[in-house]
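*Asks:* using only what follows, build the 3D model:
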Amino acid sequence: MAPYRQTSDLPQLIPVFPLDGALLLPGGELPLQIFEPRYLNMVDDAMAGDRVIGMIQTRGGSRSRPVLAHVGCLGRITSYAETSDGRYLITLTGLCRFDTGEELDLRLPYRQVRARYDRFGDDLGRDEEAEAGEAARARFATALKRYLNQRELDIDWETANEAPLEALVNSLCMGLPFAPAEKQALLEASNLPARFEVLTTLLEIDASDPDDEPHRLQ
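*Replies:* The predicted model follows:
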């Protein structure tokens, strides 16, 4: 991983991959399958340079050129493979969120923006040992169990119990089938405790069976 210790180390001009419903968070890992020619071109250029791509959602506009969301997340390509039919299988590891600045018209098949990282410097120095209080953890576990039951989904509860809070929150935020607007709210939460609260609230909105027993997370 490149030694990005402060926001001034990060590239200012970045390619962006607009993909609604796909969430990348700082420290998270997002596997992607690339097959459109313009994004194959983007990955080629990224691999020849800083190996970074900005994941971003959209907020309306035309289908051919949607309006970009105000906030995205810069990721670095940390895994790369090419299939026999020309697709790229890559993994992006989240580095830092960014505010979407000026979009540049460089006559490339993909889009590029000037990224502003000023508000998100703490993303580069995350406290992975942060924990939630017992009451917050129990509330979260109850909401998560009800959410999963409603959708007939399951997780490895033993692993969830043992996971550091950041790893658990990142994996659920990125992996659960929230709507794009909800994914964006999770991305824009100011820090890990705030994201944990947003995640818990979103889970609670979908909780429907008050008789469910909570599946306690230690």
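*Asks:* only C-alpha atoms for contact and neighbour calcs from this point on.
*Replies:* Noted.
*Asks:* which element is Leu74 on?
*Replies:* strand 71-82 (DSSP states H and E).
*Asks:* which outside residues touch that strand?
*Replies:* 1, 24-26, 47, 50-57, 88-100, 187-188 (C-alpha atoms under 8 Å, 6 or more residues apart in numbering).
*Asks:* so which bits of that strand are buried?
*Replies:* Val71, Gly72, Cys73, Leu74, Gly75, Arg76, Ile77, Thr78 (16 or more other C-alpha atoms under 10 Å).
*Asks:* just put those residues in CSV and tack on distance to Leu176.
*Replies:* Output for the buried residues of strand 71-82, formatted as CSV (distance: C-alpha to C-alpha, whole Å):
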residue, distance to Leu176
Val71, 20
Gly72, 18
Cys73, 18
Leu74, 21
Gly75, 20
Arg76, 22
Ile77, 22
Thr78, 23
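*Asks:* among those residues, which two are most distant?
*Replies:* The most widely separated members of these, counting by C-alpha to C-alpha, are Val71 and Thr78 (22.0 Å).
*Asks:* how much space between Glu103 and Ala179?
*Replies:* According to C-alpha to C-alpha, to the nearest Å, Glu103 and Ala179 sit 26 Å apart.
*Asks:* to check against the first, give me the structure of this:
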Amino acid sequence: MSAPAELPDVLPIFPLGGAILLPRGRLPLNIFEPRYLQMVDDVLRSDHRLIGMIQPRVEGDRRRLYHIGCAGRLVAFSETGDGRYLISLRGISRFRLLDVRDGFTPYLRGQVAWDAFAADTGAPETDPGLDRERLRALVGDYLGRLGIDMSLEELDDGEDEHVINALAMVCPFPADEKQALLEAPGLAARRKALMALLEIHAHARNDEEDRLQ
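*Replies:* Predicted coordinates for the structure are as follows:
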């Protein structure tokens, strides 16, 4: 795992709403826009093979980027017959976006700082407060109401960090809620936020169903 001192100060930036990457997580991506095809080509030629994933946010009529994202190392690559790239990123560390540089490439590049997230490149976290039975019930209810069929077997024996971070990444929460999960200072805080969001959405769905009856 890379140490913060070995990570670059400038990253290619891939803005993608509704999608977050967390340290040690895996994020599959389907790349088809020409500018991002070039970005992948450039990343494959780089020493670090890192892409900075970050969510856009809308403020009034202006589109900006959130300040916190996560860098992923390109660990799998294939090209389709119609010219798309199918890639997979492994989360390395979160970063703070300091500035956006444009004009040199068709895609954005960002000046970033890593110092606030040194723990991201350390050992995987554990969460003694994780109630797997309660989490399974909340996730099952949430996904069931959305009509999403997903195996929850890893909730029983997966490592704490993998379980919590994988759910934070795959649950289709709104962008601002996904961002709150990304920015949580530690695994226990992320688990608490995740379970709170699942409960909020369950109550909101119940209220909506009551109004329709």
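*Asks:* TM-score them against each other, please.
*Replies:* Scored against TM-score structural alignment, normalised by the length of structure 2, the superposed chains reach a TM-score of 0.88; 204 aligned residues with a C-alpha RMSD of 2.1 Å.
*Asks:* ok so, going back, mind giving me the ChimeraX select for the contacts of strand 71-82 of structure 1, buried ones only?
*Replies:* Buried residues among those (16+ other C-alpha under 10 Å), as a ChimeraX selection:
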select :24,25,26,51,52,53,54,55,56,57,88,90,91,92,93,94,95,96,97,98,99,100,187,188
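*Asks:* re the thing from before, can you name the next helix or strand after the strand holding Leu74 of structure 1?
*Replies:* Downstream of strand 71-82 of structure 1 (by DSSP H and E), the next one is strand 88-104.
*Asks:* how about the aligned partner of Leu86 of structure 2 in structure 1, what does it touch?
*Replies:* Taking TM-score structural alignment for the superposition, Leu86 of structure 2 sits opposite Leu89 in structure 1. Under the criterion of C-alpha under 8 Å, 6+ apart, the contact partners of Leu89 of structure 1 comprise Pro31, Leu32, Gln33, Ile34, Ser79, Tyr80, Ala81, Glu82, Thr83.
*Asks:* so what's Leu16 of structure 2 up against?
*Replies:* Met53, Ile54, Gln55, Pro56.
*Asks:* SS state for Ile205 of structure 1?
*Replies:* Each residue gets one of three states, and Ile205 of structure 1 gets helix by DSSP: H, G, I helix; E, B strand; the rest coil.
*Asks:* er, Glu208 of structure 2 actually
*Replies:* helix.
*Asks:* next, count neighbours for it.
*Replies:* 11 (other C-alpha atoms under 10 Å).
*Asks:* distance of it from Ala202 of structure 2?
*Replies:* 10 Å.
*Asks:* now Pro12 of structure 2
*Replies:* Counting by C-alpha to C-alpha - Pro12 of structure 2 and Ala202 of structure 2 are separated by 37 Å.
*Asks:* okay, those two: which has more neighbours?
*Replies:* Between Pro12 of structure 2 and Ala202, counting by other C-alpha under 10 Å, Pro12 is the more crowded of the two (24 against 18).
*Asks:* counterpart of Pro56 of structure 2 in structure 1?
*Replies:* Going residue by residue (TM-score structural alignment), Pro56 of structure 2 aligns to Thr58.
*Asks:* burial count for the nearest residue to that match once chain neighbours are set aside?
*Replies:* Using C-alpha to C-alpha, 6 or more residues apart in numbering and skipping the chain neighbours, the partner closest in space to Thr58 of structure 1 is Leu68 (4.5 Å). Using other C-alpha under 10 Å, Leu68 of structure 1 has 20 other residues around it.
*Asks:* and if you look at Arg139 of structure 1?
*Replies:* Neighbour tally, Arg139 of structure 1, other C-alpha under 10 Å: 17.
*Asks:* what about it, distance to Ala179 of structure 1?
*Replies:* Taking C-alpha to C-alpha, one finds Arg139 of structure 1 at 22 Å from Ala179 of structure 1.
*Asks:* ditto for Ala207 of structure 1
*Replies:* From Ala207 of structure 1 to Ala179 of structure 1 the distance is 16 Å (C-alpha to C-alpha).
*Asks:* looking at it, Asp156 of structure 2 is touching Arg134, isn't it?
*Replies:* No. Distance between Asp156 of structure 2 and Arg134: 11.3 Å, which falls outside the contact criterion (C-alpha atoms under 8 Å).
*Asks:* just give the closest residue to the equivalent of Phe178 of structure 1 over in structure 2, not the sequence neighbours.
*Replies:* Aligning on TM-score structural alignment places Phe178 of structure 1 opposite Phe173 in structure 2. Using C-alpha to C-alpha, 6+ apart and skipping the chain neighbours, the partner closest in space to Phe173 of structure 2 is Gly18 (7.2 Å).
*Asks:* pull the contacting residues for the one you found.
*Replies:* Gly18 of structure 2 neighbours (C-alpha under 8 Å, 6+ apart): Gln55, Pro172, Phe173, Pro174, Ala175, Lys178.
*Asks:* assign a three-state SS to the second one, would you?
*Replies:* The three-state label for Pro172 of structure 2, taken from three-state DSSP, comes out as coil.
*Asks:* just to revisit the earlier point, just give me the match in structure 1 for the residue nearest to Phe173 of structure 2.
*Replies:* Per TM-score structural alignment, Gly18 of structure 2 is aligned with Gly21.
*Asks:* do Asp156 of structure 2 as well
*Replies:* Per TM-score structural alignment, Asp156 of structure 2 is aligned with Asn161.
*Asks:* gap between the helix or strand encompassing that match and the chain center?
*Replies:* Using DSSP H and E, Asn161 of structure 1 sits within helix 157-162. Its chain's C-alpha centre lies 21 Å from the corresponding centre of helix 157-162 of structure 1 when counted by C-alpha atoms, centre = their mean, to the nearest Å.
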